[in-house]
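**Student:** with the sequence up front, the predicted model follows.
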Amino acid sequence: MSDRIWHKGEKAFRIAKPMLLAMSGVLYLFPRFLLKELFEWTRGIPGYLGVAVRYPFLIRLFGSVGDNIAVMHNVTFAGDVSTASFGSHISLWSNTWIDCDGLKMGSHVMLSHNSSIISAAHVYDIEGVMMRDAVLPGPVIIGDNVWIGAGARIIGPVVIGSNVIIAANALVTKDIEDNCVVSGVPAKIIKRIGNNYSPIKISK
């Protein structure tokens, strides 16, 4: 693949980055509880305007944030966002649900429409304990170069390797190794793929 190929979103981010960082600096003047409310309000802003508005809030509220993270409209972040870390070049598409408790996401990750990352599960086999009262925390760790298909569900605790495709509507409840495609309910490996990927370089 040519080194001259670039994604227009990545080029736009590079141009806008100084302004976005300046906006995030201004947000440090406000208390976190107010910023959380304002961030929630930005969920409904569509298009690239919404992506640009939300990015400074990510820097201010989340534990660790890389470059060029596109959060589309109607993405829901639940749990303690300050414990979540994101790499760079990530796309979170509309109507996704993301539990942030302990979430670690690498770089070059795509989370498609209507998919979910759930970082806790209800335990059903403890005698005398109602399922609603038995919640097992389960952080989710995602590697680099991962494509999560539309409608997929990831329920922690799980570790998803790098160079992985999770097919649409798959249900992931167990760890996934590197370099594979998984599909089904529950998700199982259906194909092995090469590990010779490399991030696309942005032309100047």
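**Tutor:** Happy to help now that I have it.

**Student:** every contact and neighbour count from this point should use C-alpha atoms.
**Tutor:** OK.

**Student:** can you list contacts of stretch 21-36?
**Tutor:** With contact meaning CA atoms under 8 Å, 6 or more residues apart in numbering, stretch 21-36 is reached by 56-57, 59-61.

**Student:** tell me how far it lies from the chain's centre.
**Tutor:** Remark: stretch 21-36 is offset 21 Å from the chain centroid, using CA atoms, centre = their mean, to the nearest Å.

**Student:** how about stretch 114-132?
**Tutor:** Taking the mean of its C-alpha atoms, stretch 114-132 sits 21 Å from the chain's own mean (CA atoms, centre = their mean).

**Student:** need the distance between the two termini of that stretch.
**Tutor:** Stretch 114-132 has an end-to-end distance of 24 Å (CA to CA, to the nearest Å).

**Student:** touching it from outside, list them.
**Tutor:** Outside stretch 114-132, the residues that reach it (CA under 8 Å, 6+ apart) are 93-103, 133-140, 148-157, 169.

**Student:** same thing but 7 Å
**Tutor:** Residues from elsewhere that reach stretch 114-132 (CA atoms under 7 Å, 6 or more residues apart in numbering): 94-99, 101, 134-140, 150-157.

**Student:** just checking, next helix/strand downstream of the lengthiest helix in the chain?
**Tutor:** As assigned by DSSP state H, the longest helix anywhere in the chain is helix 8-27. Next helix or strand after helix 8-27 toward the C-terminus (DSSP states H and E): helix 32-41.

**Student:** okay, one more to line up with it:
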Amino acid sequence: MTPTEIDKKRVEYAYTNLSNLPKGPEYEKMILGMAYNCWVKELLMARSVAHEKALDYGNIRLKNYDFDIEKHQEARHRYLAAIFGKVPKDAFIEPPFFVDYGCNVSFGKCFYANFNCTFLDPTFITFGDYCILGPNVTFTTFSLPSDPKKRINAVEHTAPITVGNNVWFAANTVILPGVTIGDGAVIAAGAVVRSDVPANSVVAGVPAKVVKSYATEEEKKEAFAAAGGVF
């Protein structure tokens, strides 16, 4: 069900913990999954600036810093910090990458993304520590209605993506809105993830399904019970 009231706690979380935000009523509705107008000046401007900064990131040249790799990496981090909501010093993102807004994405420590990763982030995309992205990985937090009458009116739905610690996304994976991925999971190459992924599991296929688990028997029982099962 689409929310109809502002969740003040989630808005406060964004304003307190994330950077580069286009603050305002439409932004607040957007991150909460409410109906919003993505064409208001503030949101259009934020997207356009983020798109250009992401493109500029690929033009940071080592030769312009006298082949000093530390200065080069510092320059890269300054660009990332001007795009994303939260990015630690040790994050490493290969160019090119693409964002919708960028400001709603937060990374944990030791984050790495390979070439051509895409973050469509009208709402939150949150990574834990030690996450690794292969090339051409896509995270999208918004979708359009299948009803063409609603779609033609530019109605959008958003839902956050949450990623635990030590998760590996292999090449060409797609993560859809509202998904939560547990600690230690592996998303196999080409997988399309549209439902939650248990911790310490490997998922593969379209749609992605669990093909292997590294969980102990006790962890499996706890997860099963938490989902409403009975042993």
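**Tutor:** Looks like it arrived, so ask away. As the structure is a computational prediction, the values presented were derived from the model and not from experiment.

**Student:** out of the contacts of stretch 21-36 of the first structure, which comes closest to Val185 of the first structure?
**Tutor:** When these are ranked by distance to Val185 of the first structure (CA to CA), Leu61 comes first, at 34.1 Å.

**Student:** in contact with the residue nearest to that closest one when sequence neighbours are not counted, which residues?
**Tutor:** The shortest distance from Leu61 of the first structure to any non-neighbouring residue, by CA to CA, 6 or more residues apart in numbering, is to Ser82 (6.0 Å). By CA under 7 Å, 6+ apart, the residues touching Ser82 of the first structure are 61-63.

**Student:** neighbour-wise, give me the winner out of the residues you listed.
**Tutor:** Counting neighbours by other CA atoms under 10 Å, Leu61 leads the contacts of Ser82 of the first structure with 22 neighbours.

**Student:** now the residue of the first structure most remote from its centre: how far from Ala120 of the first structure?
**Tutor:** Each residue of the first structure has a distance to the centre, and by CA atoms, centre = their mean the biggest one is for Gly128: 36.2 Å. For Gly128 of the first structure, the distance to Ala120 of the first structure equals 20 Å [CA to CA].

**Student:** just checking, Thr173 of the first structure touches Arg153?
**Tutor:** No: at 8.5 Å, Thr173 of the first structure and Arg153 do not qualify as touching, with contact defined as CA atoms under 7 Å.

**Student:** between the two, which one's more packed in?
**Tutor:** A count of neighbours by other CA under 10 Å puts Arg153 above the other of Thr173 of the first structure and Arg153, at 25 against 17.

**Student:** what's near enough to touch the aligned partner of the more buried one in the second structure?
**Tutor:** If you follow Arg153 of the first structure across to the second structure using TM-score structural alignment, you land on Val174. Applying CA under 7 Å, 6+ apart, we find Val174 of the second structure in contact with 137-139, 191-193.

**Student:** still on that earlier bit, what range does the longest helix of the first structure cover in the second structure?
**Tutor:** Per the alignment by TM-score structural alignment, helix 8-27 of the first structure matches no residues in the second structure.

**Student:** quick one: that helix to helix 32-41, angle?
**Tutor:** For helix 8-27 of the first structure against helix 32-41, the angle by axes from the mean of the first three to the mean of the last three CA atoms, to 10 degrees is 150 degrees.

**Student:** helix 8-27 of the first structure: how far from the chain's middle?
**Tutor:** Centroid separation between helix 8-27 of the first structure and its chain, computed with CA atoms, centre = their mean, is 19 Å.

**Student:** before we move on, what about stretch 148-158 of the second structure?
**Tutor:** 22 Å.

**Student:** residue contacts, Pro25 of the second structure?
**Tutor:** Under the criterion of CA under 7 Å, 6+ apart, Pro25 of the second structure has no neighbours.

**Student:** and it, how close does it get to Lys8 of the second structure?
**Tutor:** For Pro25 of the second structure, the distance to Lys8 of the second structure equals 12 Å [CA to CA].

**Student:** swap in Ala189 of the second structure?
**Tutor:** As judged by CA to CA, Ala189 of the second structure and Lys8 of the second structure stand 38 Å apart.

**Student:** so between these two, which is more surrounded?
**Tutor:** More crowded of Ala189 of the second structure and Lys8, by other CA under 10 Å: Ala189, with 19 against 11.

**Student:** what separation do you get for the residue lying closest to His51 of the second structure once chain neighbours are set aside and Ala191 of the second structure?
**Tutor:** The shortest distance from His51 of the second structure to any non-neighbouring residue, by CA to CA, 6+ apart, is to Val99 (6.4 Å). Distance, Val99 of the second structure to Ala191 of the second structure, using CA to CA: 21 Å.

**Student:** comparing the two, which residue is more hemmed in?
**Tutor:** Using other CA under 10 Å as the criterion, Val99 of the second structure and Ala191 rank with Val99 on top: 27 against 22.

**Student:** now the first structure: which of the contacts of Val174 of the second structure match?
**Tutor:** Contacts conserved in the first structure for the contacts of Val174 of the second structure, counting by both residues aligned by TM-score structural alignment, their matches' CA atoms under 7 Å: 137-139, 191-193.

**Student:** in space, what's closest to the counterpart of Glu40 of the first structure in the second structure - neighbours in sequence excluded?
**Tutor:** Counting by TM-score structural alignment, Glu40 of the first structure corresponds to Leu55 in the second structure. Here the nearest residue to Leu55 of the second structure in space, its sequence neighbours aside, is Pro96; by CA to CA, 6+ apart that works out to 6.9 Å.
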